[in-house]
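Visitor: model this:
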Amino acid sequence: MPVTRFTKQTWLAGIACALLICSGCSSMKNQVVKKNDQPPDTLEEKISVAKKKLKHPDKFYVTHGQLQEKMGDLDSARTSYQVALGENPKSIDAVLGLARLDQVAGRKIEAEKGFHKALEMAPEDSQVRASIGQFYAAEEKWDQAIPLLSKAVKTAPADKNIRYQLGIALASSGDYQAAMPHLIRAVGEAEAHYNIGYILKDRGELQASEQQFLQAVLLKPEFNEAQYWLDEIRREKENRLMLAGVTSGAGTKGTAKQAAYSKAKPSTKTVQNAVSQGMAPAGVPQSPRRISGPADSTQTAQPPANLTAEQLEQWRNQRQF
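Guide: Have a look, this model is predicted:
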């Protein structure tokens, strides 16, 4: 009997020791897991985590970088694109992302190299061609921008955003006739006249700009922003006439001679300024942002179609009596 009791005690003690050992192992394991769950800090650690946890880590980090880029967190976006390239050196979207960030930062040489790298990787890709075309358009290098955008449109004819960018590039280069059909297909006829009118206004060509804004209003009377700029240009014209000492009341037909308009050198930010004032952004084309202009009692009745700017002005003056 004593032997049996001793054996039983020994057996119970063994179980207790085993439980203590297992408990210690579990505790140490939890500490290790907790330590390994800490977020990675360095670029190499992030690449390692991406390889282990994500099915397509390059696409995940590209999407993450694009979101950070849109939110203005450019440093984090750059890191995300670099992680994507670390996982997949052939990620075109990551190469384009880094090129865009270099462009925004003013590193034009690095940006151009990045865009050309993407073009070498995918020479037939419409988005790549459009991206480098927009880069040259921002630099006002129309002879390089327009061919790239034209090829991109041929590759992706249904992409309204690329077609819009081509139309803006053509108009900014001075080829308004070629720009018009692309802009009409991208954003609509009234908006096409508005966009060209805005570019002309930015160049200081008030007479031609007035005609474009007028056409936009005639096509779409509720187009408040086109009406706003039409009124602004007419005020500017009146101010110039007054400064030139020309009166508009001579003669019964209202044919006072107008002062000559100076054609200013195109601004280096023509397209960017136009976008900020309501032209379609670089994303999916949309109708220009509406700007509520001054209330105008003459808008209760619509003028006859095909009026010149002077005839429309005379019509409105008559409506006031």
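Visitor: only C-alpha atoms for contact and neighbour calcs from this point on.
Guide: Will do.
Visitor: what's stretch 82-101 in contact with?
Guide: 43, 46-47, 50-51, 57-62, 65-66, 74, 78, 81, 110-115, 117-118, 121-122, 128, 131 (CA atoms under 8 Å, 6 or more residues apart in numbering).
Visitor: number of nearby residues for residue 221?
Guide: Residue 221 has 16 neighbouring residues, counting by other CA atoms under 10 Å.
Visitor: nope, residue 113 is what I meant
Guide: Residue 113: 14 surrounding residues under other CA under 10 Å.
Visitor: Give me the three-state assignment for the nearest residue to it once chain neighbours are set aside.
Guide: Excluding its sequence neighbours, the residue lying closest to residue 113 (CA to CA, 6 or more residues apart in numbering) is residue 99, at 7.7 Å. Going by DSSP: H, G, I helix; E, B strand; the rest coil, the secondary structure assigned to residue 99 is helix.
Visitor: Next, work out how far apart residue 99 and residue 270 are.
Guide: Note on residue 99: its distance to residue 270, by CA to CA, to the nearest Å, is 22 Å.
Visitor: Same question for residue 51.
Guide: For residue 51, the distance to residue 270 (CA to CA) stands at 44 Å.
Visitor: Just want to know which of the two has more residues nearby.
Guide: residue 270 (19 against 15).
Visitor: structure for this one too, so we can compare:
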Amino acid sequence: MDKLQKGIKEMQEHNYEEAARLFTEAIDENPKEPVGYINFGNLLTHMSDFVRAERFFNRAIELDNQAATAYYGLGNVYYEQEKYTKAQEQFIHAIQNGLDEADVHFMLGMTFIHQEYTKLALPYLLRAAELAPDDMDIQFQYGLCLAQNGQIDQAEQTMKHVLQLENEHSDAYYNLGVCALHKEDPHTALEHFNKALEINSEHMLAAHAKGQVEQALNE
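Guide: I've put the predicted structure just below:
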């Protein structure tokens, strides 16, 4: 196992000082190799040291302007600071340079979500969902985005898939309730809102929606 691999292992085990030492040694030994800078940038991002992380990713890009994971790392630095337009640019560069993984498509989709461009987010969240069918967070955000774009049937199917992955997902039940209301099926909606509240008694949106449906049914 080389120093970079050891460093990654230490980082995964939250031994950040040891990881930093290994990455520093790897960079000293191969100063023209971008991978060391990328790994150190990832470590600094984990530690919320965004100023230095940005510097390391930019150095990697100077050494190799096709280093897709450096653009992805830089995108995460901007995303964590809520600089969504800048993050978006970097994620696009990462994809253009050959990174075709669920995470980069998901993160790009989420930059659009945060800017309320739900139509632009949809194809990227779709791609992420295709690449990671068992990732609950990706599937849930994809389902939400479908609903926001008025694709209620697909949203409903995706939320049911989320529940196959995590059967105690109160937000998925709440969103199934909203889908049922769109289909003018208040009784099914009520069942879903009740289930959401059964799982999470403090689910304010479900409680509010339940109250409104019950009121409408009693009138």
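Visitor: TM-score for this pair?
Guide: The TM-score (TM-score structural alignment, normalised by the length of structure 2) is 0.68; 186 aligned residues with a CA RMSD of 3.5 Å.
Visitor: circling back to that earlier point, pull out the buried members of the contacts of stretch 82-101 of structure 1.
Guide: Among the contacts of stretch 82-101 of structure 1, those classed as buried by 16 or more other CA atoms under 10 Å are 46-47, 50, 57-62, 65-66, 74, 78, 81, 110-112, 114-115, 117-118, 128, 131.
Visitor: Among these, which are located in helices?
Guide: 46-47, 50, 57-62, 65-66, 74, 78, 81, 110-112, 114-115, 117-118, 128, 131 (DSSP state H).
Visitor: and residue 245 of structure 1, how many residues sit next to it?
Guide: When counting by other CA under 10 Å, one arrives at 10 neighbours for residue 245 of structure 1.
Visitor: Trace the residue nearest to residue 113 of structure 1 over to structure 2, please.
Guide: Residue 99 of structure 1 maps onto residue 41 in structure 2, with residues paired by TM-score structural alignment.
Visitor: Tell me how far residue 15 of structure 2 lies from residue 73 of structure 2.
Guide: On the measure of CA to CA, residue 15 of structure 2 and residue 73 of structure 2 end up 20 Å apart.
Visitor: Does residue 246 of structure 1 belong to a helix, a strand or coil?
Guide: Using three-state DSSP, the structure places residue 246 of structure 1 in coil.
Visitor: Repeat that for residue 48 of structure 2.
Guide: Counting by three-state DSSP, the backbone at residue 48 of structure 2 sits in coil.
Visitor: any idea how far residue 81 of structure 2 lies from residue 23 of structure 2?
Guide: To residue 23 of structure 2, residue 81 of structure 2 is 24 Å away according to CA to CA.
Visitor: Next: residue 56 of structure 2.
Guide: From residue 56 of structure 2 over to residue 23 of structure 2 the distance is 11 Å, taken as CA to CA.
Visitor: next one: residue 176 of structure 2
Guide: Per CA to CA, residue 176 of structure 2 is found 47 Å from residue 23 of structure 2.
Visitor: same check, this time on residue 95 of structure 2
Guide: Distance of residue 95 of structure 2 to residue 23 of structure 2, given as CA to CA: 26 Å.
Visitor: same check, this time on residue 82 of structure 2
Guide: For residue 82 of structure 2, the distance to residue 23 of structure 2 - CA to CA - is 27 Å.
Visitor: cool, and residue 194 of structure 2?
Guide: Taken as CA to CA, the span from residue 194 of structure 2 to residue 23 of structure 2 is 51 Å.
Visitor: And for residue 88 of structure 2?
Guide: Look at residue 88 of structure 2 and residue 23 of structure 2: by CA to CA, they are 27 Å apart.
Visitor: Which residues are in contact with residue 57 of structure 1?
Guide: Going by CA under 8 Å, 6+ apart, residue 57 of structure 1 touches 50, 51, 84, 87.
Visitor: give me that answer again for 10 Å
Guide: By CA atoms under 10 Å, 6 or more residues apart in numbering, residue 57 of structure 1 lies in contact with 47, 49, 50, 51, 63, 83, 84, 85, 86, 87, 88.
Visitor: I'd like to know how many residues surround the second one.
Guide: What it means is residue 49 of structure 1. Using other CA under 10 Å, residue 49 of structure 1 has 14 neighbouring residues.
Visitor: Tell me which other helices or strands the helix or strand harbouring residue 234 of structure 1 touches.
Guide: In the assignment (DSSP states H and E), residue 234 of structure 1 maps to helix 224-243. The helices and strands touching helix 224-243 of structure 1, judged by 3 or more CA pairs under 10 Å, 6 or more residues apart in numbering; DSSP states H and E, are helix 189-203, helix 206-219, helix 309-319.
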